[in-house]
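>>> Here you go, sequence then predicted model.
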Amino acid sequence: MGPIWWTLVSVLASTAVEECAAVAKLQMVQHEGTYSKTMSFRFNQTTEHVLVFPTSQSMYPYRISAWSSDALVESPVLLVVRQEREVLSWQIPFVVDTSTRDGVVHFHNTSRTLCHNNMLQITKSKSFTRKLSIPLSQNFIVALSTSSMVNVEVSVIVEEERNFYLTENKKYSIAVSPSETKYYYYKFLDRRSTTAVVEITSDDDVCLTVSIQDSFCPVFDLDKDITYEGKYQTINRKGGMSIRSKEYPDGFFLVFVAKADNYECSQKHSLLPRGHKNSNIIAANRTSIVNFSIVKGINGKDYGVASLVTLCAIGAFYVFAIVMVFAFTRWGTLRSYLKSKSRDITDTLEGDADFVVEPGITAEDKKQLLTNNKLTVNLLARAPTKDRRRSYNYLWHILSIAIFYSIPVVQLVTTYQRVVNRTGDQDMCYYNFLCANPAWGVSDFNHIFSNVGYVFMGILFLCVVLYRHAKIPNNCTGIPTHYGVFYAMGIALTIEGLLSACYHICPSQSNYQFDTSFMYVMAVLCMIKLYQNRHPDVNATAYATFTVLGMAIFLAMVGILNSTLSVWIVFVVIYSVLCVYISFKIYFVSFVFDGFKQLKKTFTSSDNKVEAIAPIKKSRFFLLIVANLINYAMLITGLCLYNSGVTDFGTFLLGLLMGNSVLYAVFYTSMKLVHGERICVEAIIYGVLGMAAWATSAVFFLDNATLWTVTPAESRQWNQECIVMNFYDKHDVWHLLSAPALYLTFMFLLCLDDDLVDKKRENITVF
């Protein structure tokens, strides 16, 4: 054996001797632990203190608190708790990672709750009370050690967690920090109650994670592992969770963990961050005072009663609406007209079977339309068969779009719901957690079911249009009634209910357009129908209309995903160009090229240039100027509201479209009165009832219970409790009231020109 080997052996031998000497120097000092008494120790790496606590028969678990101001991160104090079935350990100072790169926060005060040795027997006990009849025992040993070469002082106290077992309708107040996490246990005692709601509030902005975990040990009560089990969500000032008894038949743990910073509750963590809403990421004090209580939720009977009452209310409205339709048909404005006309139906839903060649608009007709200051409907209703066929294109287009749009929507939101159920991540969906009643695998059944009104109102409107179509076929008098657009409006209302229900399966920043797309469609169809009444030959085709709608939805998507200044500039430019183009289309009765050509000819041949460029149709020109000013006012208002954080791009765009549809309806109704036409009693009744329904529903719509433009934790600050039958919240009431409001609005448009049904078209003014 050479000298190198002898050197290596000697080094290894000396190392082993040193390690044995170090082990020999380590002294294990055993102490008898005392409950509810502070025990202090001063020691270094040569000593390990072992606290052996006597067997306890208490039904309450114990909480160990340990603190030290001397311990350093480089040589921490290690605290190990050995129980019968598990080992719990942590260090002092307690190190928690922050959201910044390589950032950590140190805490010198720590405390943890030990899971009860007999937790399984406690949860399985059928007679769960404060005094259990089953035998209980808890045994544990606490070991303290450190690698510090200098003495450090550590204090330890072990106490019962007296508030560990939660009861209903009792308010609790606790202090939580990243190093002093807490959890409690709740069991469903009333078998008739199928749900429980945890209501949480806090007066500070410390970001918390709240978790619901099944009632078995160990409990994941640290920031790094709390998401491994059960359901969880981030909160700061308000939160809520609905728990079904069938998911946790033996009860559940309610776990509170404070985070080292506010990153996950701030706008910087949002998918769509908005700079003006940023909150402080790091706060000096990470201790949060949390107030919470558990209230009894609704049971299966309550679900059934609320659903049945809703369907009965819709049925009552059906009866009311059908009675109104038959009453107006028999005794209303159309009574004399229906008596004088043959009941032989020649115009049906399928349209005209035989193609009729109809004369188009000649060059002389265009000149008359461009120069005549007073136009009549007969000049723009030269091709009734073609116009009726074009109107049915709206029906077939919207049916096709609804099918191809809805299928991926249903697939996507169903996947979202399955992910939420499997992972327990309740930050994925923006529910009103204080009134989210789960059922049949969905987390928020009431917000889905409340959309049933849109579906039923859409079907009702389709039936009314079909009945009216059979009673009043198109003829040569009155406003040309193109039923295809009305059918499309009914389909849009029905699909809106289905898509809104899909959106509420998992409302979030990424699928808000599901809830609004067919609102855009309905707003545009209302404007199209009003314009079509007086301009049937030059009305926009279904192809052009849905192309523009597709562009609007695309812009809404871009604006939601990336609301930067450049996106807003592009939108303002496109919207301004569209307003100018539509204004020219309306002023020149759709013949924009011919109109400018005639204007150029007049300008070049006239000596008075000012008079040559003066508008021929002064009233129409003035009204278009007013409409454009109102549009720009809405645009500026929307930009200000967005900049203030009041609205978002999707809602802003929807507001523009709905504002224009309301503006056009008011203009159309006013112009009827100006031109000596009357508003029939049917339209007045439907209009008044519609405005009352809209005014009432708007009150509930404006009082938001969620806000998807912020983080999930910030959105929960808007959460509100149920207000109707402990089942519906204010947004549900908005659903239930806005559905009949839309039906009444559509009926108003359907009956608006009934006073002209037997009037010759050459006597009906175009405006």
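Ah, there it is. Keep in mind that what you see is a predicted model, and the values were worked out from it rather than measured. Numbering: from 1, shown residues only.
>>> contacts, neighbours, all on C-alpha from now
Noted.
>>> Now do the contacts for the residue nearest in space to the middle of the chain.
In the chain, the C-alpha nearest the mean C-alpha coordinate belongs to residue 507, at 3.6 Å (Cα atoms, centre = their mean). By Cα atoms under 8 Å, 6 or more residues apart in numbering, the contact list for residue 507 reads 429, 430, 431, 708.
>>> Got another one to weigh against that:
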Amino acid sequence: MPSCWKCRQKPGLLSSGFKPIWVTLSMMWLLATHSVNSKTAVSKNQVVQKEAQFDVTYNDTVTSENQTIYAFNHTVSRNKTEGIRVSVELLSEDPKSPILFVVRQKQADLSFQVPLILRGPSWRKYQYTEVARTLCQLPTQVPSEIQFFYVDTSTLSNAGISYQLRVSRVDSFTLQTNKKFSFNATPSQPQFFKYVFPEGVDTVIVKVNSSVNFPCSVMSIQDIQCPVYDLENNVAFIGMYQTMTTTAAITVQKKDFPSNSFYVVVVVKTEDEACGGPLKLSPLVPDRLYDPGNRSKPLEVVVSPAIDSYAMGMWTCLGIFLFVPSCCGCACVIYTCVKKKEGPLNPGETSPTETERSPESVGRSRQEACSLVEEYDFDTLPDIESDQNIVRTKRYLCVSDLAKADNTVLSKQYQIYFWNIATIAVFYALPVIQLVITYQTVFNKTGNQDICYYNFLCAHPLGPVSSFNNILSNLGYVMLGLLFLVIVLMRDIMHLRNDSNALECGIPKYSGLFYAMGTALMMEGVLSACYHVCPNHTNFQFDTAFMYMIAGLCMLKLYQKRHPDICASAYTAYACLATVIFFSTVGMVFGKGNTVFWIVFSVIHILATMLLSIQLYYMGCWSLDSGSLRRMLYVIYTDCIRQCSGPMYIDRMVLLVIGNIVNWSLAAYGLIKKPNNFASYLLVIAICNLLLYFAFYIIMKLRSGERIKCLALVCILFTAVIWGFALFFFFQGLSNWKKTPAESREHNRECILLSFFDDHDIWHFLSSIAMFGSFLVLLTMDDDLDSVQRNKIIVF
């Protein structure tokens, strides 16, 4: 005890060599015992080497005391790559220890155990008793040589474990261009094949298809190197990869592979959650080995050359959007010449349409509607010309009643729409561009092609951009938006130079909203291109933000035509649009299946609809304050209960009732269904309201005895047809980020135009033209009133 106590208290004694004699004797005894046991183990462990042959099945038994080495040799040629596959099946049931197989090659070693234990994403462990692996083969530098490789088997089990070993050559290990090859794969039996770029081919598309959705699998493109990462837990380490159910496609460029060749690796996953499959409902037991079941998947792979030259697609896109502006420019020049030839009317002159139309066909002429004064129309006060709140109480209003503000002041106020949206565009677009560049960089660096929801069967890369065609097709929005700005500017110049009756005739020509609409169309093209750099759930709001802007600006422009003095200011309008975008962002992040969010949004939607309806019905003469509810109840009592009188403004009431029914129905649909794509749901609300108001405007215009000129009518019919074709291509649904990436790829389709553009690209082409046509409709639909005095133009 004293000696031991001293050793613990003073460890320096041991290190300096002062040890008790019994410690030295104990160490000598341990060394001697270990030497004897080692000699005994070596003498018991027998190593047997066999000269083995390809395509021969070997049934053997291995224990901790014997080890078998299978020696193979084969001829390797510089111009031919031969695949070799090692297949092992465990014959013994419930072995106490696994068998370790080590394949020693010239280039690299491969080791695996049987039974093979694979862990899934849910951390469940699955046991496989059949394992097959393909050996990687690096090209040789000599014309031909004989190479040896060895398969070593060993175990720590004292009891014998029986197994079956077979080494065979792989047919069609090197894939041929445009030639399909079929095979099967399981989680423990992955497959990979080699492809060599032929002369003259710089880009290929690798397609892997399956006749069944599940089990979920992964397709990977890897450079020629050893080892090949062909298991679920390492397949994402290098190269490019995609999860798949029935379809996977990756475009591969020759410049990315120095050896002018690559491996196509297919791995079947142990579980299906990554592909949208069902979740495991059984309890998770840490040490339990789960039965994997039958997870064999039939697959076929084909490598096809992809289009290398983008010149035809690019020139076609540029040609379309140079031809359309040229035609529109010629039409505008002709229209301007005709307008100049007709010349303006004098202030007191009547429009030809006024003399040719009978009062009976109209019901009430403009003169009767706007000039006939009855005692119930409005109170005759001396300040009626200055107090517009009193003017707005007339049963029949004319544009002259709502166009009393100074023309110069009002024009500058509406110009704020343009300058504000230009500022918003800059501050909105720059962070978006930075973000999508980051997305594309991560996509390229990690090789994870599940990040972006492309149509992979028609995705043409250019430089770092993975789907250049989807970006190029947005060029139409920018060019046609710019053309619309030029047309509006031309009309402004013509209006200033030639229209001497501008202050008394026609709809007031305030172009600020038109300039804002053209800018919004250009920005829609920019942001849609940004979205298509890497389309996914988180950046879809970029694609829809300026769609809300366009829909809102179009409705404001329709309202401003007949209500120039009381149209919303730019600050109020953009504040409301900012609120919409705020809800879009919140809905995209938190709205999926969130009942509380949908209740709050539906209530806000209904209340906003009601408040806007009251504002529109009373022409802005109704204010929201503490007495609003009392006044509302009083009106209901006096007009609906006491007198049972109908609404004073029947046309507006019909519009607002239908509008409330539509919006309440949309709110109920959202609350019940809770659609995952909240941004599109908001866009549907905006489009429905725009179409409803546009239809009301056209109907009321015709009811008021006005007519639609030939140019506007052609624009309406042309735009309607183009919208029909555009929506057809839009609803083809080539991808869907509401699903998993693997499920989204089930909707991928081949290019349909010039082997370069897909259905969604055609949607971009047609929708940009349709939006441009819609803007022209708004621009020209009231040209028939240019020579009509404003006190004869009905407000509705």
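Cool, the structure landed. Computed from a predicted structure; not experimentally measured.
>>> ok, back up a step: relative to residue 597 of structure 2, how far out is the aligned partner of the residue nearest to the centre of structure 1 in structure 2?
By TM-score structural alignment, residue 507 of structure 1 lines up with residue 535 in structure 2. In this view, residue 535 of structure 2 and residue 597 of structure 2 are 25 Å apart by Cα to Cα, to the nearest Å.
>>> thinking again about what came up before, which one of the contacts of residue 507 of structure 1 sits in the busiest neighbourhood?
Within the contacts of residue 507 of structure 1, residue 431 tops the neighbour count with 28 neighbours, counted by other Cα atoms under 10 Å.
>>> any idea which element that one lies in?
Per DSSP states H and E: residue 431 of structure 1 is located in neither a helix nor a strand.
>>> I'd say it and residue 708 touch.
No - counting by Cα atoms under 8 Å, residue 708 is not a contact partner of residue 431 of structure 1; they are 9.3 Å apart.
>>> between the contacts of residue 507 of structure 1, which is closest to residue 199 of structure 1?
Among these, residue 431 lies closest to residue 199 of structure 1 (Cα to Cα), at 14.0 Å.
>>> Now for the counterpart of the closest one in structure 2: which residues touch it?
Using TM-score structural alignment, the equivalent of residue 431 of structure 1 in structure 2 is residue 454. Shown in contact with residue 454 of structure 2 (Cα under 8 Å, 6+ apart): 467, 532, 534, 535, 735.
>>> OK, contacts around the aligned partner of the first one in structure 1?
By that I understand residue 467 of structure 2. Residue pairing (TM-score structural alignment): residue 467 of structure 2 is matched to residue 444 of structure 1. The contact partners of residue 444 of structure 1, by Cα under 8 Å, 6+ apart, come to 431, 436, 437, 438, 504, 505.
>>> The longest helix belonging to structure 2: how far from the chain's middle?
Assignment by DSSP state H gives helix 407-446 as the longest helix of structure 2. On the basis of Cα atoms, centre = their mean, to the nearest Å, helix 407-446 of structure 2 sits 19 Å off its chain's mean C-alpha point.
>>> Any figure for the gap between residue 504 of structure 1 and residue 92 of structure 1?
46 Å.
>>> Could you do residue 483 of structure 1 as well?
In terms of Cα to Cα, residue 483 of structure 1 sits 77 Å off from residue 92 of structure 1.
>>> and what of residue 363 of structure 1?
92 Å.
>>> Ok, residue 727 of structure 1 next?
47 Å.
>>> More neighbours: these two, which one.
It is residue 92, of residue 727 of structure 1 and residue 92, that has more neighbours when counted by other Cα under 10 Å, with 26 against 22.
>>> list the contacts for the equivalent of that one over in structure 2?
In structure 2, the residue matched to residue 92 of structure 1 (TM-score structural alignment) is residue 114. The contact partners of residue 114 of structure 2, by Cα under 8 Å, 6+ apart, come to 88, 89, 90, 98, 99, 100, 101, 128, 129, 130, 131.
>>> list the contacts for the first one?
Translated: residue 88 of structure 2. 114, 130, 131, 132, 163, 164, 165, 166.
>>> Give me the buried subset of those.
Buried members of those, counted by 16 or more other Cα atoms under 10 Å: 114, 130, 131, 132, 163, 165, 166.
>>> Using the three-state scheme, assign the fourth one.
In this case it means residue 132 of structure 2. strand (DSSP: H, G, I helix; E, B strand; the rest coil).
>>> Can you verify my assumption that it contacts residue 101?
No - Residue 132 of structure 2 is beyond contact range of residue 101, at 11.2 Å (criterion: Cα under 8 Å).
>>> Isn't residue 450 of structure 1 up against residue 732?
Yes - using Cα under 8 Å, residue 450 of structure 1 is in contact with residue 732, at 5.6 Å.
>>> and the buried ones among the contacts of residue 88 of structure 2, which two are the farthest apart?
Among these, 114 and 166 lie farthest apart (Cα to Cα), at 14.1 Å.
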